[in-house]
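**Q** Need the 3D shape of this:
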Amino acid sequence: MGNSPGPFIKELLGRKLRRSVSLKLIIAIGSLIFLGSAVFWVGFVIRGENKYLQLSIEHAKDYLRLSEVALRSCMLKGQSHRIEEAVRDLGRSEVFEEVSVVKHPEGSIRFTSSDKKGKTIHKDSVECKLCHENPSGPGTEAYRVERLDHGRKLLLLRAIRAENNCTARCHSGASSPVLGFVEARYSLTPLDRTLKEQKVATFVFGFILTAVCSGVLCIILWNILIKHLYTLTDAMEAVRKGNLDVKVSITSRDEIGTLAQTFNSMIEELRDARKKLENWAKELEEEVKKKTEELRRGQEQMVHTEKLASLGRLAAGVAHELNSPLTGIVTFSHLLLQRIPPERKEDREDLEVIIEQAERCSKIIKGLLGFSRAMKTEMVPLNINSTISKVLDIIRNQAKFHNIKLITDLAPELPEVVADPSQLEQVYMNLIINAADAMNDRGELRISTRKVTIEGQDFVEIEFSDTGPGIPPEHLDKIFEPFFTTKPVGKGTGLGLAVTLGIVQKHGGHIDVKSTPGKGTSFFVRLPAKKEDAEG
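**A** The predicted structure is shown next:
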């Protein structure tokens, strides 16, 4: 949000009035300002009117007093014609519209600037009532504002009192101290015109001042309240849409700042909670995948074990049925080969082929018998390093391993495992021979042992790593299937790794394979450690 109230105006125009808190605040405060200003300016105008009216009255009174002094001077001198002229001049002045001298108590008009000379003022007239109802008593000054069709007029009365220097010739036999009155009418039209202009100017100024104050108030409200409310509203809308990275930047130390800090803290807690939920969901997903993979592997192992068991039973039966005939074929073929003279070369070659193929069948039968025997176990505690050393002593002097560099890295103080020694030796032998075949009887074979812990359980791990060509990725999931082999025809039966996997699984372990084409293959045999040794 910017610092300009422009978005505020757009907000007021774009949202429904009943839903705009800012507009409600502006209307409420603006109404208070308007009412307060109206009361103030009306009072100000009324006070101004009264003040100017009072000034006009005092001005008229002062002028009338001076006029009364001048008339009294003429009366004392007995200059009636001068009185007539003075009254007429006063009526023509800028101050008074009409001036008359009334004799008391007859009420006859003796001198006047109008055409009322000789007329009599009755006791019920406005002039008489104004004088006699005067709170200061009759015979003093009195005034009254008259509202006529053509404007307001000020009626002034001033008593002409008998004094010691009055001559008997003028007022002989007068019993009242009041000899008469000077009556004057003062037009308030110029004053009313001036007051009207001032009233209009005052209200225009008041309206402008109220508008300016309201505008300033809007800007102040925008900067200290409404802008921050919109910032919070936008942030909440962003949170509603799922954006928890939003942060409200309000640095004020008032309630709005506290609200912003609370909002930021709440968003941070929500963000942490969402991260935890995401982590939990990810962990749960990984755990589900892991358990699914374990179930899949377990199912595959069960199927594989069942296949091996069935195959083992079949292999035992087939091996026993075929072993005796093949032994006879090989024996009598050798006897027949001895009786055939050397010159019958073709016959001897045919017999040699028969002997070779029969011996191949015999080798397969031996593999089947070994496979069937692998199904029977005799479990005893043993040391892995000892069984490996025993197997290595057997193969070191074989011609097949003369060009293979055997490297051992056997960890000392390994925990014992509970296993069948002969079957483990068969596992080692199968993996070592497979490595030698993969390297074409030359290369480097590393055998290492170590203790590992997987999911809180201790295992003894035996690693067989060769420098052969590696296993193609598309064959990795098939190498443990019975009769699957990548060796040339006549070089392998495809039972070695199947027998190896069956033995390891029967011992509660598992085998992992890592192979890089062109660099070599590593087999990892993991057997569960004996519990007493693992705990020790």
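
**Q** Please make it C-alpha for all contacts and neighbour counts, starting now.
**A** Will do.

**Q** Please, where are all the strands along the protein?
**A** 98-103, 109-112, 141-148, 151-161, 178-187, 380-382, 404-410, 417-419, 443-454, 457-466, 510-516, 520-528 (DSSP state E).

**Q** OK, contacts around the residue sitting furthest away from the middle of the chain?
**A** Distance from the centre of the chain peaks at Arg169, with 108.4 Å (C-alpha atoms, centre = their mean). The contact partners of Arg169, taken as C-alpha atoms under 8 Å, 6 or more residues apart in numbering, number zero.

**Q** buried sites along stretch 184-204?
**A** By 16 or more other C-alpha atoms under 10 Å, the buried positions in stretch 184-204 come out as Ala184, Arg185, Tyr186, Ser187, Leu188, Asp192, Leu195, Lys199, Thr202, Phe203.

**Q** Tell me if I'm right that the fourth one and Phe96 touch.
**A** Yes. With contact defined as C-alpha atoms under 8 Å, Ser187 reaches Phe96; the gap is 6.9 Å.

**Q** gap between Leu322 and Ile355?
**A** Leu322 sits 15 Å away from Ile355, going by C-alpha to C-alpha, to the nearest Å.

**Q** can you check Val460 too?
**A** 44 Å.

**Q** Settle it for me: which of those two has more neighbours?
**A** Val460 (24 against 20; other C-alpha atoms under 10 Å).

**Q** Look up how far His510 lies from that one.
**A** For Val460, the distance to His510 - C-alpha to C-alpha - is 11 Å.

**Q** next one: Ala436
**A** Taking C-alpha to C-alpha, one finds Ala436 at 22 Å from His510.

**Q** what's the single longest helix in the protein?
**A** helix 255-339 (DSSP state H).

**Q** Report all helices and strands that that helix contacts.
**A** Here helix 255-339 touches helix 345-373, helix 496-506, going by 3 or more C-alpha pairs under 8 Å, 6 or more residues apart in numbering; DSSP states H and E.

**Q** at 7 Å instead, please
**A** Contacts defined by 3 or more C-alpha pairs under 7 Å, 6 or more residues apart in numbering; DSSP states H and E place helix 255-339 against helix 345-373.

**Q** for comparison, sequence B:
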Amino acid sequence: MFCTHFLRLLSFKLFALLMLLLIILFSFYMYINLKLHTSHLMANVIASANRTSDLIKKSTRYSMLKNQKEDVDQIITTLGNLQGVDGIRIYNKKGLIMFSGRKEETGEAVDMKAEACYVCHSEKIPKKTLPSINRTRIFYSQKGYRVLGLINPIDNEPDCSNASCHAHPASIKVLGVLDVKMSLAQVDRNIRESENKMIFFAVLFILTVGIVSGVFIWFMVHNPVKKLTIGTQEISKGNLDYQIDVKSKDEIGQLAKSFAYMMQELKKAYEEITNWSKTLEKRVKEKSEELERTQAHIVRVEKMASLGKLSATVAHEINNPLGGILTYTKLLIKKLEKLNIQGYDESIIKFLKIIENESKRCGRIVKDLLVFAKSSSVNFQQENLKNVVEKSLLLVNHHLEIKNVKVEKIMPDADLTIVCDTNQIQQALIALFINSVEAMPNGGTLRIELIPETGKNLIQIKISDTGVGIKEDIIPNIFEPFFTTKKDGSGLGLGLSVGYGIIKKHEGDIAVDSKINEGTTFTIILPTDLPKGEQKVVE
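**A** Next up is the predicted model:
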């Protein structure tokens, strides 16, 4: 199991490939080197054999010219006993051994097909000349070592054919052959020695390179890859906090950094999924509440539309009778005052005044109903919101003084120009101002703050008071028509509804934040870039 796992390692495969390449390269190098070395040694041996052969020919030339066979024999015997010389023979052209380093061979005839003779006598007519490359031969001696044989023809020189002692006809070109045999035992030993040394140093070098390469691959490849592998295993177990300790700046180091970044992203995504799972119930609840608010808003809009139609009908039906009552009441009062009748009950005029005042109040109610129900057009024009706020405050200034309410204004120097229907925005602000003032019966502070949101093309209007506040359970109902918290019946409950409708006509929004006995803040958000001109608004 361990061997199988080890063989699958990337580091082992790299190491095995490197060692295989080293072995192949060094084997090829040794083969070429040994071939060259062997060729060089053989060339030296052949050169030595040629020199020896030439030396013998020159040493025996004079003795042969004088036919001094004893001297020739002595020279052959002496040179034949030299180290490295395996034998020296001189053949005549008939194959008879004339001289030899071994006395017992002298006078023997050799087979013309022997290795020394066959080169020249392979054909019917013996060759008169022989190329240098064909003069050498290598064979194994009876003792088992290799021998280099060199044949050197003895030409019939003019001195030989003119000699008085043993003249040879000039027509004979070759008198015989000098055969020198050099032992290759020492050469073979040198080759084997060189081969063994080469193998030793090659193995030593391969082992050294292998150890260094193995250590390098182990620390630079195996360990980082192993750490990456452990990292992937830790991730598969869900351990996203595991840190990979790879500090190298190479490709593996970059891979480790990318892997660490991936782990961080996975951890972040996992935490987001976990948090999402934990807060899913809360999110569902929030969405449900948002849907409920949207549904309530739709119901409120439908209710306002229905009430608008009903209010318009009722207002038109009541307005004419009220006008008649008010007119005749004023007429009766004037006539009674002109007649100046003594003894009539003054309470009659008092009652008529009450009828007049109540008729006027009913008239105002009818007027508010008509304004609420009216399908009107709005005229959007550029206007500085600061001016609209100032005019609205001016119209309720007397009301503020009576209630002992102080005004704080926070208006930045930035451009607060918006596109709106000035009269309607002013009407909505007045309704909110009056609502805030009436929430402070004992006086207080009315705070107005304008906040531009330049990047979003929006402006916030915050209207805050220090009044009694609004209960949380009735906040969703305060913009409904005819909803009021005044118990004395002094309010109709249309002011905030009308203001809400105006804000919606301007594609804005309004929000309420209130705390009991601390105060209420109305936040109006209006766009600044509505299209100019008169536009029909359908209720």
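
**Q** what separates the longest helix of structure 1 from the chain centre, distance-wise?
**A** Averaged C-alpha coordinates place helix 255-339 of structure 1 at 43 Å from its chain's average position (C-alpha atoms, centre = their mean, to the nearest Å).

**Q** Comparing Ala436 and His510 of structure 1, which residue is more hemmed in?
**A** Remark: of Ala436 of structure 1 and His510, Ala436 carries more neighbours, 22 against 18, as counted by other C-alpha under 10 Å.

**Q** so what's the counterpart of the more buried one in structure 2 up against?
**A** Under the alignment defined by TM-score structural alignment, Ala436 of structure 1 is paired with Val437 of structure 2. Contacts for Val437 of structure 2 were tallied using C-alpha atoms under 7 Å, 6 or more residues apart in numbering; they are Leu400.

**Q** so where do the helices sit in structure 2?
**A** Using DSSP H, helices in structure 2 cover 2-7, 10-65, 69-80, 115-121, 158-161, 185-217, 223-236, 251-339, 347-373, 385-395, 397-402, 422-438, 495-505.

**Q** Save those helices as TSV, and put in distance to Ile525 of structure 2 too.
**A** Formatted as TSV, the helices of structure 2 follow (distance: least, C-alpha to C-alpha, whole Å):
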stretch	distance to Ile525 of structure 2
helix 2-7	70
helix 10-65	66
helix 69-80	127
helix 115-121	122
helix 158-161	137
helix 185-217	68
helix 223-236	49
helix 251-339	17
helix 347-373	22
helix 385-395	12
helix 397-402	24
helix 422-438	12
helix 495-505	8
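
**Q** To Leu450 of structure 2, which of the ones you listed lies closest?
**A** Leu450 of structure 2 lies closest, by C-alpha to C-alpha, to one member of the helices of structure 2: helix 385-395, at 8.3 Å.

**Q** distance of Leu496 of structure 2 from Leu228 of structure 2?
**A** Distance from Leu496 of structure 2 to Leu228 of structure 2, by C-alpha to C-alpha: 67 Å.

**Q** likewise Ile355 of structure 2?
**A** With C-alpha to C-alpha as the criterion, Ile355 of structure 2 and Leu228 of structure 2 are 95 Å apart.

**Q** what about the two, which has more around it?
**A** Taking neighbours as other C-alpha under 10 Å, Ile355 of structure 2 and Leu228 compare with Leu228 leading, 21 against 16.

**Q** hang on, the earlier thing: name the residues contacting each of Val460 and His510 of structure 1.
**A** Taking C-alpha under 7 Å, 6+ apart as the contact rule, Val460 of structure 1 and His510 both touch Arg526, Leu527.

**Q** Which residue in structure 2 occupies the aligned position of Leu53 of structure 1?
**A** Aligned partner of Leu53 of structure 1 by TM-score structural alignment: Met42.

**Q** make that Ile329 of structure 1, sorry
**A** Aligned partner of Ile329 of structure 1 by TM-score structural alignment: none.

**Q** dump the residue contacts of Ile329 of structure 1.
**A** Per C-alpha under 7 Å, 6+ apart, neighbours of Ile329 of structure 1: none.

**Q** and Ile525 of structure 2, how many neighbours?
**A** 21.

**Q** repeat for Ile208 of structure 1
**A** 12.

**Q** Relative to Thr106 of structure 2, how far out is the nearest residue to Leu450 of structure 2 once chain neighbours are set aside?
**A** Spatially, and ignoring its direct neighbours in sequence, Leu450 of structure 2 is nearest to Ile461 (4.9 Å; C-alpha to C-alpha, 6 or more residues apart in numbering). Note on Ile461 of structure 2: its distance to Thr106 of structure 2, by C-alpha to C-alpha, is 141 Å.

**Q** When the two are compared, which one has more neighbours?
**A** Ile461 (21 against 17).

**Q** is it true that that one touches Thr523?
**A** Yes. Between Ile461 of structure 2 and Thr523 there is a contact under C-alpha atoms under 7 Å: 5.7 Å.

**Q** returning to what we had before: looking at the helices of structure 2, spot the one closest to Asn379 of structure 2.
**A** That would be, of those and by C-alpha to C-alpha, helix 422-438, which comes in at 8.3 Å.

**Q** In the closest one, which residues are buried?
**A** Under 16+ other C-alpha under 10 Å, the buried positions of helix 422-438 of structure 2 are 422, 424-434, 436-438.

**Q** just stretch 365-378 of structure 2 next, same as before
**A** Under 16+ other C-alpha under 10 Å, the buried positions of stretch 365-378 of structure 2 are Ile365, Val366, Lys367, Asp368, Leu369, Leu370, Val371, Phe372, Ala373, Val378.

**Q** and those as CSV, adding distance to His398 of structure 2?
**A** Shown next, in CSV, are the buried residues of stretch 365-378 of structure 2 (distance: C-alpha to C-alpha, whole Å):
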residue, distance to His398 of structure 2
Ile365, 22
Val366, 25
Lys367, 23
Asp368, 21
Leu369, 25
Leu370, 26
Val371, 24
Phe372, 25
Ala373, 29
Val378, 29
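
**Q** Just give the number of residues close to the closest residue to His122 of structure 1 other than its chain neighbours.
**A** Spatial nearest neighbour of His122 of structure 1, chain neighbours left out: Gly107 (6.7 Å); criterion: C-alpha to C-alpha, 6+ apart. Neighbour count of Gly107 of structure 1, defined by other C-alpha under 10 Å: 19.
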